[in-house]
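Novice: The following comprises the amino acid sequence and a computationally predicted model.
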Amino acid sequence: MSAQMLVSRPKFDTRAVAQQELPPKSNQIQVNGGLHSSSGLTTAGYRTAKYTPDEWHRNNHSIFGQAFGDRAKAHSIRQEAKQLCGGTEAGSLRAQAQGTRLLGTRLQDVHFWRSELQRHVEALTAETELLLGQKRRLERARDSAEIPLAIATDNLACRERRLGPDLVKDGVEVELLREVELIRSVQELLKRTLDQAIDQIRANRDVKQTLELDWSDKHEAYTMDDQCGRYNNLSTDTQFHFNSTKFQESVSTHESWTKFTRDNITLSEREERASLDLRALIDQVLQDTAEDLRTQCAAVDRAFSQRCDDMNEAKVRLEQHLNQVLEQIGSQERNIAALERAIRDKEAPMKAAQTRLYQRSYRPNMELCQDTAQFRLVNEVGEITESIEALKKKLEEGRQSLRDMEDTRMTLQKEIGYKTNSLFIDRDKCTTHRTSYPTIIRLTGY
């Protein structure tokens, strides 16, 4: 408006208007010269440059009309300018108020999503900390599983030092092999679960970083919009930015902006649920594996106890048989001595009978007779010989029985030694070593 008022309007030449209304001065002069020729040459220089009274009046009226028109036009312009100023001022205030209101609405939206992001960041941080605790439990449980494995493998190695027929694949060995296989399966399961926990922790941290970046952007945007909402016409730190109305490239829309944050929150909720489910799975895995290991440990302990009882019973029975064999050996030795004496006792009767027969063989002539005495003496020698042979045979049987019992004694003593060694391995070494088996609390990672 001020620019329109300051523009100079074209200057109105009244003389040009008067000249358009009047005939040319040269003609008028010629006419006047014709009419007033009697004035003489002395007045010619004064009359040629002057207007007539009609021209003067017309010039004044023209100036008056021009002034009136200019005043009317100026008045109209002032009225229109006044209305325009008021309208633009009100429009500016309305536009500024609407912009402030929309900035406030935007601040509420940003604050809402920023609060949601902060809540999920805190929830994800807490969930990650809980999952880290479960990860430490898995690591402790995995390390604790090394103790049962060392105990089981040591038991198997110790039992390889059993001697003789005691080196048998009994129920204890079957349970120990089953325990070793179970421990290795548990370790593999704990390792896979630990890898899942590590991957989930990494995923939680990645999502948390995404949420924090989004939260940081929203916090910065909130600060900027809050500052923009405080600007008004009285602010002293405002200035012209002529290119600020241009939209930047790759800007987001309200829908894409909302979708971006909602997708981040959805991803966070999904990872939170996955982390929660994984923690529950870890609890179940640790509980199940600990119970399985303790159950198998109890089975091995029962097998050891039963084997030790059987071994001790066998040892006791072997000792009883050994005592009985030793008694029989003593009795047989006495029997052999008695048989040897009996054989020696037959020497005198044999000598006497053979001497009688020998002396009677020198009877003269007809006196060399096979009489009853002769038959008796011959029968006596035969009976003594049969007795000696029977005694010698029985003596040999006794000696063979003694040798057999000596072998049995040695066998029994070896078996007792084997049983003593096996009992020492199973009861004193293996069973004692198994007392250091981890408790179920330690096996669950606490």
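Specialist: That came in fine, so what should we check first? Just so we're clear, the structure is a prediction, and the values are computed from it rather than from any experiment. Residues are numbered from 1 along each chain as shown.
Novice: drop to CA atoms for contacts and neighbour counts, all remaining ones
Specialist: Will do.
Novice: Check what contacts stretch 307-321 and list those residues.
Specialist: 171-172, 412, 415-416, 419-420, 422-423, 426-427 (C-alpha atoms under 8 Å, 6 or more residues apart in numbering).
Novice: swap in stretch 144-155?
Specialist: Under C-alpha under 8 Å, 6+ apart, the answer for stretch 144-155 is 176-177, 179-180, 183-184, 186-187, 430, 433-434, 437-438, 442-443, 445.
Novice: for those, which one is nearest K208?
Specialist: G445 (27.1 Å; C-alpha to C-alpha).
Novice: Do I have it right that the closest one meets G133?
Specialist: No: contact between G445 and G133 fails when scored by C-alpha atoms under 8 Å: they sit 9.8 Å apart.
Novice: Looking at the two, which one has more neighbours?
Specialist: Remark: of G445 and G133, G445 carries more neighbours, 23 against 14, as counted by other C-alpha atoms under 10 Å.
Novice: T261 sits in which helix or strand?
Specialist: For T261, the element it lies in under DSSP states H and E is helix 254-345.
Novice: which helices and strands sit right next to the next helix or strand after that helix?
Specialist: With elements assigned by DSSP H and E, the helix or strand that comes after helix 254-345 is helix 347-360. In this structure, helix 347-360 packs against helix 372-423, with contacts taken as 3 or more C-alpha pairs under 8 Å, 6 or more residues apart in numbering; DSSP states H and E.
Novice: another structure for you, compare them:
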Amino acid sequence: MASGEPNKMDCPYICPESGIPQEKQKEYLQAGMSRVENPHASPYVPGRIVPPPPRIYPPGAPPKYLPQPTDSTSGDILGMGPVGPWAAGHVDWTPQAGMTGVRPVVDKYSITRYSTGEWRKNNQYILTPRATDKAKAAEAQTKKDLDDAFNNIRNKGDDTNNKLQKRIKDLKSWQAKVEKMVQAITDETMTLDQYRARLKGACRILMMPEAISKECLELRTNRYEPDLVRDDAEQELIKEVAIVGEIRRVFLETLAKVEVQMEKNKAAKVSIEFDWSDKMVSLKLDRQNLSMTPESNLILYHPGVARWPENATTLEYWEHYCSESLRNCEEVRKESEDLRGDLMTAIIKGGQDMKIQADRTNEALAEAISATEQMCEHLEANLKENLQKTADIENLIDHLKDSLRKIDESCKLSMTRLHTRNYDRPGVENCRDEAQYALIAEHKAIKETAESLNNKVREAETIRCELMKYRGDLEKEIACKRKSLLIDQDRCSRVRAHMPSPEEFASG
């Protein structure tokens, strides 16, 4: 390397031995204070040490421990040189100040590392309240965030309370509807149970007309043979028994339907009561939640509750379920109400049919009784006439017999006369004279008359026998009719007087 050329390995900004280009010297002087000749630099020359010029600080300058406008960022040039008896050191404070080989010279008293300007800057840095400002800013921000957070929480809480109030209002509305439906289905179940009791009572009451009809039929079998006829009364009684059987069949079918409907009503009542109970529990819980505040004594930590439970449903499904529950219960109640109408129709119509048939049967019995009474009256009149005729015929027979006895006397007289004349007259005197012809004619007339009277007696006896037989027939018929009247008028009418009315059927 030539002696006149600078060493490229030497630092052109720090080492004073190396030659510094003119351009770099200008940049260096612009970066720091201009160098002045240090009077304290060695070698020492007596009389050259003069007091330093006073530092002039502009008005309004900050305190001396804070950075001044006259401070340099490149360091101060000390009065002593870098080497000498004092060796105070000389350092240019540049961005390379921390590099090895550019440290200040250390003597036995101190080490100079920082400039006064850097010391003041350090003071300013230390005195600058960064943490305090951060604390104040953090405090203000935290207070603002807390206010915002509490306002947000308060708004959320108010919104939640409003939603809870709306939910409570909805629950109260649905709960009122469900409670009304519970009362309606309960009343309907009780009413249907009363109607069921009526129907059972009607079935029990139906046994009476059936027993009455069967007893009347059985009683009429005790009539005597001439009156064992299938008259209108008998036909109406048979119809009455058939109608009673049909009414019982309808009653039993309706009762079976009522039993099924009672099960439906109870199931619907249980379902709607469960719904009402759930709504009451939910309403109680929501009211309790609405009344809770952060100062409440019942609040606790419950980790993991901020999630949807497994059995949670949607609001649309909840509304659908509530409406469907009410609709199903209303349908069951309507079915029960319609069945009650059918039940009462069956009871009322059945009772009316029974009444109509009973009236027809009673009318037929009344006609039969009237006809039997009329027949009995005619039979009694005929019996009276028969008895009178029998008496008359008997008197006639007695008269005929008396007449025959008289004729017998006349016959004996004529026969005696003829015998005397035929066998007592002598000889020629026994002739056929007119007297003889008259006696013969008389005897013939008497015999003919006696024969005729005997025929008349026989005829009268025959008539008397016929009258006696007819009397027996009349008496038998009268007894038969009396028996029929006793059965129809006395027994059947008394039994049928207990025939239940439609009102009794309806009342159960």
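Specialist: All right, it came through fine. Computed from a predicted structure; not experimentally measured.
Novice: Could you quantify their similarity as a TM-score?
Specialist: The TM-score (TM-score structural alignment, normalised by the length of the first structure) is 0.81; 413 aligned residues with a C-alpha RMSD of 3.3 Å.
Novice: quick revisit: buried subset of the contacts of stretch 144-155 of the first structure, written for PyMOL?
Specialist: PyMOL command restricting these to the buried ones, with burial defined by 16 or more other C-alpha atoms under 10 Å:
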select buried, resi 176+177+179+180+183+186+187+430+434+437+438+442+443+445
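Novice: Take the contacts of stretch 144-155 of the first structure and keep only those in helices.
Specialist: Among the contacts of stretch 144-155 of the first structure, DSSP state H puts 176-177, 179-180, 183-184, 186-187, 433, 442-443 in helices.
Novice: now, the most widely separated pair of those?
Specialist: Largest separation among these by C-alpha to C-alpha: L177 and R442, giving 22.6 Å.
Novice: Check the mean deviation of stretch 390-408 of the second structure from the first structure.
Specialist: Superposing on the first structure and averaging over aligned pairs (mean C-alpha distance after the TM-score superposition for the first structure), stretch 390-408 of the second structure comes out at 2.2 Å.
Novice: contacts for that stretch?
Specialist: Contacts to stretch 390-408 of the second structure, defined as C-alpha under 8 Å, 6+ apart, come from residues 446, 449-450, 453-454, 456-457, 460-461, 463-464, 467-468.
Novice: change it to 7 Å
Specialist: Applying C-alpha atoms under 7 Å, 6 or more residues apart in numbering, the external contacts of stretch 390-408 of the second structure come out as 446, 450, 453, 457, 460, 464, 467.
Novice: Tabulate those (CSV), appending distance to S271 of the second structure.
Specialist: CSV is the format used below for those (distance: C-alpha to C-alpha, whole Å):
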residue, distance to S271 of the second structure
I446, 119
A450, 113
L453, 108
V457, 103
A460, 98
R464, 93
L467, 89
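Novice: so which of the residues you listed comes closest to R167 of the second structure?
Specialist: For these, the residue nearest R167 of the second structure by C-alpha to C-alpha is L467; the value is 107.4 Å.
Novice: and A97 of the second structure, which of the three is it?
Specialist: Put simply, A97 of the second structure is coil when judged by DSSP: H, G, I helix; E, B strand; the rest coil.
Novice: what's around it, how many residues?
Specialist: Counted by other C-alpha under 10 Å, the residues lying close to A97 of the second structure total 17.
Novice: ok, so what distance separates it from E139 of the second structure?
Specialist: According to C-alpha to C-alpha, to the nearest Å, A97 of the second structure stands 40 Å off from E139 of the second structure.
Novice: cool, and D275 of the second structure?
Specialist: As judged by C-alpha to C-alpha, D275 of the second structure and E139 of the second structure stand 53 Å apart.
Novice: what does E225 of the second structure give?
Specialist: Separation of E225 of the second structure from E139 of the second structure (C-alpha to C-alpha): 127 Å.
Novice: Between the two, tell me which one has more neighbours.
Specialist: A count of neighbours by other C-alpha under 10 Å puts E139 above the other of E225 of the second structure and E139, at 14 against 10.
Novice: can you tell me the helix or strand for the more buried one?
Specialist: helix 130-220.
Novice: now that helix and helix 434-485, what's the angle there?
Specialist: 170 degrees (axes from the mean of the first three to the mean of the last three C-alpha atoms, to 10 degrees).
Novice: For stretch 259-271 of the second structure, buried residues please.
Specialist: For stretch 259-271 of the second structure, the neighbour count (16+ other C-alpha under 10 Å) marks 261-262, 264-266, 268-269, 271 as buried.
Novice: swap in stretch 387-402 of the second structure?
Specialist: For stretch 387-402 of the second structure, the neighbour count (16+ other C-alpha under 10 Å) marks 387, 389-390, 393-394, 396-397, 400-401 as buried.
Novice: Of these, just say which sits nearest to K177 of the second structure.
Specialist: Using C-alpha to C-alpha, those come closest to K177 of the second structure at L387, 90.8 Å.
Novice: and the aligned partner of S452 of the second structure in the first structure, how many neighbours?
Specialist: When the first structure is aligned by TM-score structural alignment, S452 of the second structure is paired with A390. For A390 of the first structure, the neighbour count with other C-alpha under 10 Å is 14.
Novice: Equivalent analysis for L267 of the first structure, please.
Specialist: Number of residues near L267 of the first structure (other C-alpha under 10 Å) recorded here: 17.
Novice: nearest spatial neighbour of whatever residue of the second structure lines up with it, skipping sequence neighbours?
Specialist: Alignment note (TM-score structural alignment): L267 of the first structure maps to N328 of the second structure. Leaving aside its sequence neighbours, N328 of the second structure sits nearest to A268 (C-alpha to C-alpha, 6 or more residues apart in numbering; 7.7 Å).
Novice: ok, now R223 of the second structure?
Specialist: Closest residue to R223 of the second structure in three dimensions, ignoring its sequence neighbours and counting by C-alpha to C-alpha, 6+ apart: S484, at 5.7 Å.
Novice: if we can go back for a sec, tell me the one of the buried residues of stretch 259-271 of the second structure nearest L252 of the second structure?
Specialist: Q261 (14.0 Å).
Novice: D338 is in contact with that closest one, correct?
Specialist: No: using C-alpha atoms under 7 Å as the test, Q261 of the second structure is too far from D338 to be in contact (10.6 Å).
Novice: okay, now the residue nearest to R161 of the first structure when sequence neighbours are not counted: neighbour count?
Specialist: In space, and not counting its chain neighbours, R161 of the first structure is closest to L167: 7.8 Å by C-alpha to C-alpha, 6+ apart. Residues near L167 of the first structure, counting by other C-alpha under 10 Å, number 13.
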